[in-house]
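> All I have is the shape, not the residue letters:
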């Protein structure tokens, strides 16, 4: 229960933050598909040169796509994070009361939910931020991925060879990914 309260505090703080938006410039690039996993942050950029982003010209009529029209605000995404957190209540309960196998599965589901949220958020930011700011975010995200993996491995090493090793690893991945979602909303939306 104490962990639940600690997890909810940052979300409540974000809900109370002001509703700021980022103006979208015409030069912002929009990707139709948000990144499918963290490793794709590097791969997508390397595979697609700057000029190959999907454009309105492909639609033939010059109209603005629905994704370009919609600017997601900080308040909207704070609510989204709260919904994701609330949707994971059953998994948190399993982690507190379930068997080890159930705990590992629940932690994996929680990590997947936060990772999907992070990838969706990254895609939204990609469509709303200037090229210069997005380049900075890409570099930060690459560094964060390395740090996340190192911290999770260090956490798992505390249980090396033990039955809790994989649970510790996945739990740390989940925790750091959730916190990264909160950070990105706070810093970039």
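Cool, the structure landed. Only a predicted model underlies this, so the values are computations on that prediction, with no experimental measurement involved.
> CA atoms for contacts and neighbours, from now on please.
Noted.
> Residue 115 and residue 130, how far apart?
Using CA to CA, to the nearest Å, one obtains 24 Å as the distance from residue 115 to residue 130.
> Compare these two and say which is more crowded by neighbours.
residue 115 (22 against 18; other CA atoms under 10 Å).
> so what's that one closest to, chain neighbours aside?
Leaving aside its sequence neighbours, residue 115 sits nearest to residue 177 (CA to CA, 6 or more residues apart in numbering; 6.2 Å).
> Could I get the contacting residues of residue 111?
170-171, 173-175, 177 (CA atoms under 8 Å, 6 or more residues apart in numbering).
> So which of the residues you listed are in helices?
When DSSP state H defines the helices, the subset of the contacts of residue 111 inside them is 170-171, 173-175, 177.
> Distance to residue 86 for those - can I get that in JSON lines?
Converted to JSON lines, these look like this (distance: CA to CA, whole Å):
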{"residue": "170", "distance to residue 86": "19"}
{"residue": "171", "distance to residue 86": "17"}
{"residue": "173", "distance to residue 86": "19"}
{"residue": "174", "distance to residue 86": "15"}
{"residue": "175", "distance to residue 86": "15"}
{"residue": "177", "distance to residue 86": "16"}
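> let's bring in a second one:
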């Protein structure tokens, strides 16, 4: 599975490089021939624009999450998971073009943004569970969550090792972290839905 993901990412990267866009050429040239000031400067300007765009995109995503959370049903009527998935689908759709771009930095940044959005939701549902669970179950959930946090890092580092130190390591690490927190959040949401 991981080899398939690596192959797909490499294929996407190769396709994006073959498009021959000026921004990609400038970035590649600046890495190969850093002695040419104009090309390096152009690459820096493009990176600054990209960073500003990512920051505004992240702010937009946070505002979307805040606005949606106001209408989000906090009292479980068995639909918490369904509502959560619908809400987060919008965030995922907004970031999909970056995830498919084949540009390592865009993919990592999109995965990081997804991770942060899912982390907000994980903390919400965890808090809701802690408010409603009996004391013995609260302690069990705390211990399970601590173990999950430790295991999350181990799994992400293992995924990154598949790239053998290449630039895809960051993509694999951030993608694995984002997937793990998404799955854990949905797992906790289902647990919340099952409370009587």
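Perfect, thanks for sending it. This one's a predicted model, so the numbers in the text were calculated from it and none came from an experiment.
> Now do the same for the residue nearest to residue 115 of the first structure: its match in the second structure.
The alignment partner of residue 177 of the first structure in the second structure, by TM-score structural alignment, is residue 181.
> how many neighbours does its match have?
Residue 181 of the second structure - counted by other CA under 10 Å - has 22 other residues nearby.
> again, but for residue 106 of the second structure
Applying other CA under 10 Å, we find 20 residues neighbouring residue 106 of the second structure.
> can you tell me which residues contact it?
98-99.
> I'd like the distance between the alignment partner in the first structure of it and residue 112 of the first structure.
Superposed on the first structure with TM-score structural alignment, residue 106 of the second structure falls opposite residue 102. The gap separating residue 102 of the first structure from residue 112 of the first structure is 15 Å, by CA to CA.
> Now do the helix or strand where the match of residue 106 of the second structure lies: distance to the chain's middle.
Taking DSSP states H and E as the definition, one finds residue 102 of the first structure inside helix 100-128. How far helix 100-128 of the first structure lies from its chain's middle: 7 Å, per CA atoms, centre = their mean, to the nearest Å.
> For that helix, list every residue counted as buried.
Within helix 100-128 of the first structure, the residues that count as buried by 16 or more other CA atoms under 10 Å are 103-128.
> And the next helix or strand past it?
helix 131-157.
> matching residues in the second structure for that next one?
Residues 135-161 of the second structure are the counterpart of helix 131-157 of the first structure, counting by TM-score structural alignment.
> how far does that stretch sit from the chain's center?
18 Å.
> The helix holding residue 102 of the first structure vs the second structure, average offset?
Following superposition, helix 100-128 of the first structure is found to deviate from the second structure by 0.9 Å on average (mean CA distance after the TM-score superposition for the first structure).
> relative orientation of that helix and helix 131-157 in degrees?
Interaxial angle, helix 100-128 of the first structure versus helix 131-157 (axes from the mean of the first three to the mean of the last three CA atoms, to 10 degrees): 170 degrees.
> Show me the longest helix that occurs in the second structure.
The second structure, longest helix under DSSP H: helix 37-70.
> Which other helices and strands does that helix contact?
Packing partners of helix 37-70 of the second structure (3 or more CA pairs under 8 Å, 6 or more residues apart in numbering; DSSP states H and E): helix 22-32, helix 80-99, helix 104-132.
> what comes into contact with stretch 86-98 of the first structure?
102-104, 106-107, 109-110.
> do that again at 10 Å, thanks
Stretch 86-98 of the first structure is contacted by residues 1, 3-4, 8, 80-81, 85, 100-110, 113-114, 167, 171 when judged by CA atoms under 10 Å, 6 or more residues apart in numbering.
> Quick check: the aligned residue for residue 117 of the second structure in the first structure?
Match for residue 117 of the second structure (TM-score structural alignment): residue 113.
> check contacts around the nearest residue to its match once chain neighbours are set aside.
In space, and not counting its chain neighbours, residue 113 of the first structure is closest to residue 84: 7.4 Å by CA to CA, 6+ apart. Applying CA under 10 Å, 6+ apart to residue 84 of the first structure gives the contacts 78, 110, 113-114, 117, 178.
> about what we covered before: would you mind confirming that the match of residue 117 of the second structure makes contact with residue 178?
Yes - using CA atoms under 10 Å, residue 113 of the first structure is in contact with residue 178, at 9.1 Å.
> list the residues that contact both of those two?
In contact with both residue 113 of the first structure and residue 178: 84-85, using CA under 10 Å, 6+ apart.
> Need the counterpart of residue 74 of the first structure in the second structure.
Checking TM-score structural alignment: residue 74 of the first structure goes with residue 78.
> Check the gap between that match and residue 85 of the second structure for me.
Residue 78 of the second structure is 13 Å from residue 85 of the second structure, by CA to CA.
> which neighbours do those two share?
Common neighbours of residue 78 of the second structure and residue 85 (CA under 10 Å, 6+ apart) are residue 189.
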